[in-house]
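Visitor: Have a look at this prediction, sequence included:
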Amino acid sequence: MAARPSLLGLTPWTAALEVLGNAPVSVARINVDAFGRLSEQLGRSAAESLLRGLERDLSTHFPSDALLGQLGPDEYGVILPETSPETALRLLDDLVRHFARHRDPRWPPGVGLSAGIASRPAHAGSAADLLLHADEALLRAKREGRGRACLYTPAKMVLKANYYPRSQLDRLKKRARAEGRSEAELLREALDRYLQS
């Protein structure tokens, strides 16, 4: 099996995605549910040993062109080039179910995997938006009961004409169409820039 590069933090993720240009790609964030409890029950050394075993399982689960790396103590990411959202969801759902059925018996009950997936061009154009949407999908998987894979679904933003002047709504719609993005995506991006300033 070919060695896979380690992807730590968002900057290498963004760089890896930018190397792919505008090619279709799916990104997933995979999190170990209730890892804190695992560490408390088994001790840090035993928990780390279980994570190394999980990493071996992850490295054999995905296609050879996938990029896999650890993002945090209990979180992993995978970039799946030329992979549709449906195929990525199937892969991640298989992983979650396989882990639940065949995991090392030292894993305590209730510890599972959750995953969030986003794809380009279906969900985002930029690398930053793709990573954000994968994270949103992971949070949804956690909210919906953990131990599952969720595909990003855009929030349907309803714009009320009494909150925004018609001229602004028309300009927003025109710009979204010109950029091939949703109005909600443009508003979230503008709000993020405002909050960071």
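Guide: Arrived safely. This is a predicted model, so every value here is computed, not measured. Numbering: from 1, shown residues only.
Visitor: Going by C-alpha atoms from here, please, whenever you check contacts or count neighbours.
Guide: OK.
Visitor: what sits up against whatever helix or strand Leu71 lives in?
Guide: Assigned by DSSP states H and E, Leu71 belongs to strand 67-72. By CA atoms under 8 Å, 6 or more residues apart in numbering, the surrounding residues in contact with strand 67-72 are 4-9, 59, 76-80.
Visitor: Specify the local secondary structure of the most centrally placed residue in the chain.
Guide: Geometric centre of the chain, nearest residue: Ala134, 2.7 Å, by CA atoms, centre = their mean. Under DSSP: H, G, I helix; E, B strand; the rest coil, the three-state class of Ala134 is helix.
Visitor: Next up, a structure to set beside the first:
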Amino acid sequence: MAGRILIADDVATNRIVLKVKLAAAQYRVSQCDSAARARSMARAEEIDLMILPPSLPDMDGAALCRQLKSDPVTAALPILMLLDHNQSAHRLAALSAGADEVMSYHFSETCLLARVRSLLRAHDTDRELRGRDMTAREMGFAEAAPVLHRPGRVALIGASPEQAVGWKSGLRGLSTHGISLMGRSEAMQLSPDQPAPDAFVLATGHTGLNDGLRLLSELRSRPATRHAAILMVHGADADELQATALDIGANALLEEGFDPAELALRLDRQIRRKRDNDILRNSVESGLRMATIDPLTGLFNRRYGNHHLARLAERAARNQRSFAVLMIDIDRFKTVNDTHGHSAGDIVLAAVARGLQDNLRAVDLVARYGGEEFVVALPDATLPDARLAAERLCRRIAALPIALPDGGQVRVTISLGLAMGSAENGEVDALLARADAALYRAKSEGRNRVCIAPTARLTEPAGPDQGCAPLRGPLRSDRSSRSA
């Protein structure tokens, strides 16, 4: 389900224009006309993004932004501030107050929606990391992460060496971060075992849409630079390019001729966010590894999975969102152990675990529940989305060749039971029981397929197979210990 956006503005026309554009993109929109009401709604309700004007009758917009960012309850709420005049002084004031993004009221719909998507995507990622860290600390496996304030490393990659030198000169005296010039090929040669920049400033280039966007895509796909902050510098009147850059993964945009002070502010914000997320990732990884990670597969274990599912169900109830749970079993796994030995069985378990992880989103949970059983949790998933994900897993595992120590190969299939959770139907034990019952149906009806647990809210027709989704084409021989 799309995020919930709160528009605070005392001018009804502004609220109506924004609501029409956002509602057309399937966002849920709430409105208010005062700072007091905006603050109250942000604290009491689950808001994913707030859009503020320069001023409200009872408070200046920048002052409200400062209040929201200083309140622990609303500090993580992304704020998009709209400006009457898109001048440098107004932009700097809004960014200094804590606004995550600023735009003029004379925006294009393309740019507005691209920025909304980018802010919501970043918010979801941050929230998921905080949620996993909180789960670990509640279970006693991690400590509060320390706050670090050391300077970061920034790489400037201009369309020409002269452009990058100009950026560096402009930042002199405005930034405490280490600033260096870097070429495109040098950026793509960075490896995970060497220090990488915390942030990149990239020019989109002047040879078509491309050099900058291609490099942005490359940096986002590589382990060494995947989590770096990336700021793109674009030309004027480049709405489609801006939208493409944000959708590919740019964290922020600046137009050529920008005020160096704005770049310095944005670098501070993005590097701080990147560092916070790095700390959360490291905290979760180190704090949970021994107590909640299955040593064979590297997946979370049953203890962590149950706790995470409980939090997911609470969030669904609070936000009125649905989620999905998949119960997965390797077909005829006992035959693998009997035929090839238990060491081969361990190899198969690890390979299936990797196959599941590789074909799911980063926010999805994969846990080993014991033996050859796995559980997958899909946050904010609809039934059609969950079914497509389950069928994809079924196909990919069936097509996965698994090398054995003796030089041979083995292929296995999996059966999946899918159950949908929602605000009205999210009790974890009952949900797992329904997914498990659907898994047994998948086993009894032929294996290597997905069966969907019936619910009162099931809106997708199950078809002649009554909720089971058999895969087309010939199947490999099944190898499972689970009874049909």
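Guide: Perfect, I can see it now. Note that the coordinates shown come from a computational prediction; the quantities given were computed from them, not determined experimentally.
Visitor: Verify the stated contact: the residue nearest to the centre of the first structure with Ile30.
Guide: No: the pair Ala134 of the first structure / Ile30 is not scored as a contact, 9.6 Å apart, by CA atoms under 8 Å.
Visitor: Now the common contact residues for these two.
Guide: Counting by CA under 8 Å, 6+ apart, the residues touching both Ala134 of the first structure and Ile30 are Gly116.
Visitor: For the first structure, which segments count as strands?
Guide: Secondary structure of the first structure (DSSP state E): strands at 25-32, 67-72, 75-81, 113-120, 149-151.
Visitor: mind checking which of the ones you listed is nearest Leu50 of the first structure?
Guide: strand 25-32 (10.9 Å; CA to CA).
Visitor: what's the closest one aligned against in the second structure?
Guide: Counting by TM-score structural alignment, strand 25-32 of the first structure falls onto residues 323-330 of the second structure.
Visitor: From the chain's centroid, how far away is the matching stretch?
Guide: Mean C-alpha position of stretch 323-330 of the second structure versus that of the full chain (CA atoms, centre = their mean, to the nearest Å) differs by 20 Å.
Visitor: quick one: contacts of it?
Guide: Outside stretch 323-330 of the second structure, the residues touching it (CA under 8 Å, 6+ apart) are 312-313, 316, 372-383, 386, 390, 412-422, 431-432, 435-436, 439, 479-480, 482.
Visitor: May I see the PyMOL selection of the buried members of the residues you listed?
Guide: Buried subset of the contacts of stretch 323-330 of the second structure, written as a PyMOL selection, criterion 16 or more other CA atoms under 10 Å:
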select buried, resi 312+313+316+372+373+374+375+376+377+378+379+380+381+382+383+386+390+412+413+414+415+416+417+418+419+420+421+422+431+432+435+436+439+479+480
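Visitor: which residues of the stretch 51-200 of the second structure fall in strands?
Guide: In the stretch 51-200 of the second structure, the strands defined using DSSP state E, counting those that start in this stretch lie at 55-56, 59-60, 79-83, 101-104, 153-157, 178-181, 199-203.
Visitor: according to the alignment, the first one goes to what range in the first structure?
Guide: No residues of the first structure are matched to strand 55-56 of the second structure when aligned by TM-score structural alignment.
Visitor: Could you dump the strands of the first structure into CSV and include distance to Gln168 of the first structure?
Guide: Putting those into CSV (distance: least, CA to CA, whole Å) gives the following:
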stretch, distance to Gln168 of the first structure
strand 25-32, 33
strand 67-72, 39
strand 75-81, 37
strand 113-120, 28
strand 149-151, 31
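Visitor: Now do the closest residue in space to Ile330 of the second structure that isn't next to it in sequence against Gly212 of the second structure, distance only.
Guide: Spatial nearest neighbour of Ile330 of the second structure, chain neighbours left out: Ile414 (4.4 Å); criterion: CA to CA, 6 or more residues apart in numbering. As for Ile414 of the second structure, its distance to Gly212 of the second structure is 42 Å (criterion: CA to CA, to the nearest Å).
Visitor: for Ser169 of the second structure, same thing?
Guide: Counting by CA to CA - Ser169 of the second structure and Gly212 of the second structure are separated by 21 Å.
Visitor: the more surrounded of those two?
Guide: Under the criterion of other CA atoms under 10 Å, the comparison of Ser169 of the second structure against Gly212 puts Gly212 first, with 25 against 13.
Visitor: Show me what counts as buried in the helix or strand where the more buried one lies.
Guide: Using DSSP H and E, Gly212 of the second structure sits in helix 210-221. Buried residues in helix 210-221 of the second structure, counted by 16+ other CA under 10 Å: 211-213, 215-216, 219-220.
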